[in-house]
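Visitor: next comes the sequence, and after it the predicted model I'd like to discuss.
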Amino acid sequence: MRPHPVTGRLFPSPVPPGTGWPEDPADAGTPVATTVPAVVDLARAAGDVGELDARVSVCRACPRLVAWRESVATTGRRASFADQPYWGRPGPGVGDPAPRVLVVGLAPAANGTNRTGRMFTGDRSGDWIYAALYRAGYASQPDSWAAGDGLKLTGARIVAAVRCAPPANRPTPEERHTCGHWLDRDLELAAPGLRSMLALGAIGWDAALASARRLGWTVPRPKPRFGHGAQAELVTADGHPIRLLGSYHVSQQNTFTGRLTEAMLDAVIARL
């Protein structure tokens, strides 16, 4: 059995070859945010992406999300994954630490990122976004199924508006606001070389705009409306332009119904 690094709960081991969690970004000295002010302070003080991801990965500031993600990881596992260890923590960002493109998703899936520890990994949404990033030249392979599968992203980094799996995939406004402070720092750290952002879904779009405003970036008014292929031009505080593009989320609800097709997703990513 392997102890959870924060809760101490035990998870099955050994992990099958080529699967399991990513290398843990946190250690015993990583500070843990348990309140909103602590999230603000710890996010602002993160000196680089590695330190930010470590602090994100142990955050406990939203009691409802903490309870849900850990209950899924211990007693609520999907039957098909019952013999696998679950990450059960917030999902840190993944990809290039100095990206030209930042992808902003909604939140981890309960049996996806919450299980594997890597954004958009282990569920059908990840099958779509990583395949598209591979076709565009950002990903080293077209799929992402476990942390040990060898995937590398070049020029792109993936984060989320909310870093914990929420019940029914619906974070509350308060949870979105709290987690937005982690996103603020992601944008700040990426800004010097950032060319564009891809917001997956309306929540990712709104989160990106809200973070840009909090950072003092110029954001068009009235607020740009989300839509597939929507575009907004943002300008950082030092005058650096960044393009924000919108895409329907790569959820099964959209991909199974044909609301989002591979061609539609590819067309938006090509504009990045």
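Guide: Cool, got the structure. Numbers count the residues shown, from 1 in each chain.

Visitor: CA atoms for contacts and neighbours, from now on please.
Guide: Fine.

Visitor: tell me the buried residues in the longest helix belonging to the chain?
Guide: Looking across the chain with DSSP state H, the single longest helix is helix 173-190. Neighbour-count burial for helix 173-190 flags 175-190 (criterion: 16 or more other C-alpha atoms under 10 Å).

Visitor: next one: stretch 142-153
Guide: Neighbour counts over stretch 142-153 (16+ other C-alpha under 10 Å) mark 142-147, 151, 153 as buried.

Visitor: could you tell me the end-to-end distance of it?
Guide: 11 Å (C-alpha to C-alpha, to the nearest Å).

Visitor: so residue 198, which of the three states?
Guide: strand (DSSP: H, G, I helix; E, B strand; the rest coil).

Visitor: presented hereafter is structure B, for comparison with structure A:
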Amino acid sequence: MAFRHELQAKYPDWGNAPVRSFGNLDAGLLIVGLAPGMKGANRTGRPFTGDYAGDLLYSTLLKFGFAQGTYRADPNDGLHLVGCRIANAVRCLPPENKPLPIEFTACRPFLQAELAMMPNLKVILALGKGAHDQILRALTVRPAGSYPFIHSRLHALPTGLHLADSYHCSRYNTNTGRLTTEMFHDVFEKIRHVLK
């Protein structure tokens, strides 16, 4: 909280507030990231908007028909999602981009409410292990160890939902080659197949 107030004073024209989810509740796909990025969603108020991760994510959503319009890293760019919604496990920017257990616990009810309000949900895409773990906790899936985080793995959960895993589309992962555009697209190919 103190960190957010510090940023509000330093950057008064930024959002610096809890970031709401983006997309319709009737979507079949929910994408869950870890937390808002400082110069991305924390600044713009829209998930994955204004940072490198958003460039890769939104271009991929456009390619696979989960978005329409033009992504310009601006929440007023007119881009809208199709059959897809985007949320974060933690709704506020954490210091050093590393959420603490207390932040996950405090924000879990928001993720649980999100899941409960999506009647057509079939697939949840976890961007990174942190999001993967929080999704399993939000769904109270046990034993969680039966569903390990593995890039491009698609888990059939006992809830009837599918959990898809991807390395986070951060600049760090793409610059180091841990995640390539082709690897990211492969995950969406699998998701598309489940949603048919």
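Guide: Perfect, thanks for sending it. Note that this is a predicted model, so its numbers are computed, not measured.

Visitor: do you know the score for how well these two fit?
Guide: Here the superposed chains carry a TM-score of 0.92, computed using TM-score structural alignment, normalised by the length of the second structure; 191 aligned residues with a C-alpha RMSD of 1.6 Å.

Visitor: still on that earlier bit, export the buried residues of stretch 142-153 of the first structure to CSV and tack on distance to residue 269 of the first structure?
Guide: Shown next, in CSV, are those (distance: C-alpha to C-alpha, whole Å):
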residue, distance to residue 269 of the first structure
142, 15
143, 17
144, 18
145, 21
146, 24
147, 24
151, 19
153, 14
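
Visitor: need those residues in TSV (columns: secondary structure and distance to residue 213 of the first structure).
Guide: Formatted as TSV, those follow (DSSP: H, G, I helix; E, B strand; the rest coil; distance: C-alpha to C-alpha, whole Å):
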residue	secondary structure	distance to residue 213 of the first structure
142	coil	34
143	coil	34
144	coil	33
145	coil	35
146	coil	35
147	coil	34
151	coil	33
153	strand	28
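
Visitor: and the residues you listed, which is closest to residue 102 of the first structure?
Guide: Among those, residue 153 lies closest to residue 102 of the first structure (C-alpha to C-alpha), at 11.2 Å.

Visitor: just give me the match in the second structure for that closest one.
Guide: Counting by TM-score structural alignment, residue 153 of the first structure corresponds to residue 81 in the second structure.

Visitor: quick check: the nearest residue to its match once chain neighbours are set aside vs residue 24 of the second structure, distance?
Guide: Using C-alpha to C-alpha, 6 or more residues apart in numbering and skipping residues adjacent in sequence, the residue nearest residue 81 of the second structure is residue 67, 4.1 Å away. Per C-alpha to C-alpha, residue 67 of the second structure is found 12 Å from residue 24 of the second structure.

Visitor: next: residue 137 of the second structure.
Guide: Distance from residue 137 of the second structure to residue 24 of the second structure, counting by C-alpha to C-alpha: 23 Å.

Visitor: and what of residue 124 of the second structure?
Guide: 14 Å.

Visitor: and if you look at residue 157 of the second structure?
Guide: Taking C-alpha to C-alpha, one finds residue 157 of the second structure at 23 Å from residue 24 of the second structure.

Visitor: next one: residue 30 of the second structure
Guide: Residue 30 of the second structure is 10 Å from residue 24 of the second structure, by C-alpha to C-alpha.

Visitor: which one of those two has more residues nearby?
Guide: Neighbour tally, residue 30 of the second structure and residue 24, criterion other C-alpha atoms under 10 Å: the higher count belongs to residue 30, 27 against 16.

Visitor: for the aligned residue in the first structure for that one, which three-state class applies?
Guide: Using TM-score structural alignment as the criterion, residue 30 of the second structure maps onto residue 102 of the first structure. Counting by three-state DSSP, the backbone at residue 102 of the first structure sits in strand.

Visitor: if I read this right, residue 102 of the first structure contacts residue 156, doesn't it?
Guide: Yes. Using C-alpha atoms under 8 Å, residue 102 of the first structure is in contact with residue 156, at 5.7 Å.

Visitor: got the residue ranges for the helices in the first structure?
Guide: Taking DSSP H as the criterion, the first structure carries its helices at 36-45, 49-57, 63-74, 113-116, 124-135, 173-190, 201-214, 252-255, 262-270.

Visitor: buried deepest among those, which one?
Guide: Mean neighbours per residue, mean count of other C-alpha atoms under 10 Å, is largest over the helices of the first structure for helix 113-116, with a mean of 30.

Visitor: count residues in the vicinity of the aligned residue in the first structure for residue 147 of the second structure, would you?
Guide: In the first structure, the residue matched to residue 147 of the second structure (TM-score structural alignment) is residue 224. Per other C-alpha under 10 Å, the neighbour tally for residue 224 of the first structure reads 16.

Visitor: report the separation between residue 224 of the first structure and residue 250 of the first structure.
Guide: For residue 224 of the first structure, the distance to residue 250 of the first structure - C-alpha to C-alpha - is 21 Å.

Visitor: how about residue 220 of the first structure?
Guide: For residue 220 of the first structure, the distance to residue 250 of the first structure - C-alpha to C-alpha - is 26 Å.

Visitor: again, but for residue 186 of the first structure
Guide: Counting by C-alpha to C-alpha - residue 186 of the first structure and residue 250 of the first structure are separated by 22 Å.

Visitor: now do residue 57 of the first structure
Guide: Taken as C-alpha to C-alpha, the span from residue 57 of the first structure to residue 250 of the first structure is 23 Å.

Visitor: quick check: neighbours shared by residue 67 and residue 24 of the second structure?
Guide: 81-82, 84 (C-alpha atoms under 8 Å, 6 or more residues apart in numbering).

Visitor: now do the end-to-end distance for stretch 145-157 of the second structure.
Guide: OK, stretch 145-157 of the second structure end separation, C-alpha to C-alpha: 12 Å.

Visitor: quick one: buried residues of it?
Guide: Per 16+ other C-alpha under 10 Å, stretch 145-157 of the second structure contains these buried residues: 147, 149, 151-152, 154-155, 157.

Visitor: which among these gets closest to residue 174 of the second structure?
Guide: Looking across these and measuring by C-alpha to C-alpha, the closest to residue 174 of the second structure is residue 151, at 13.6 Å.
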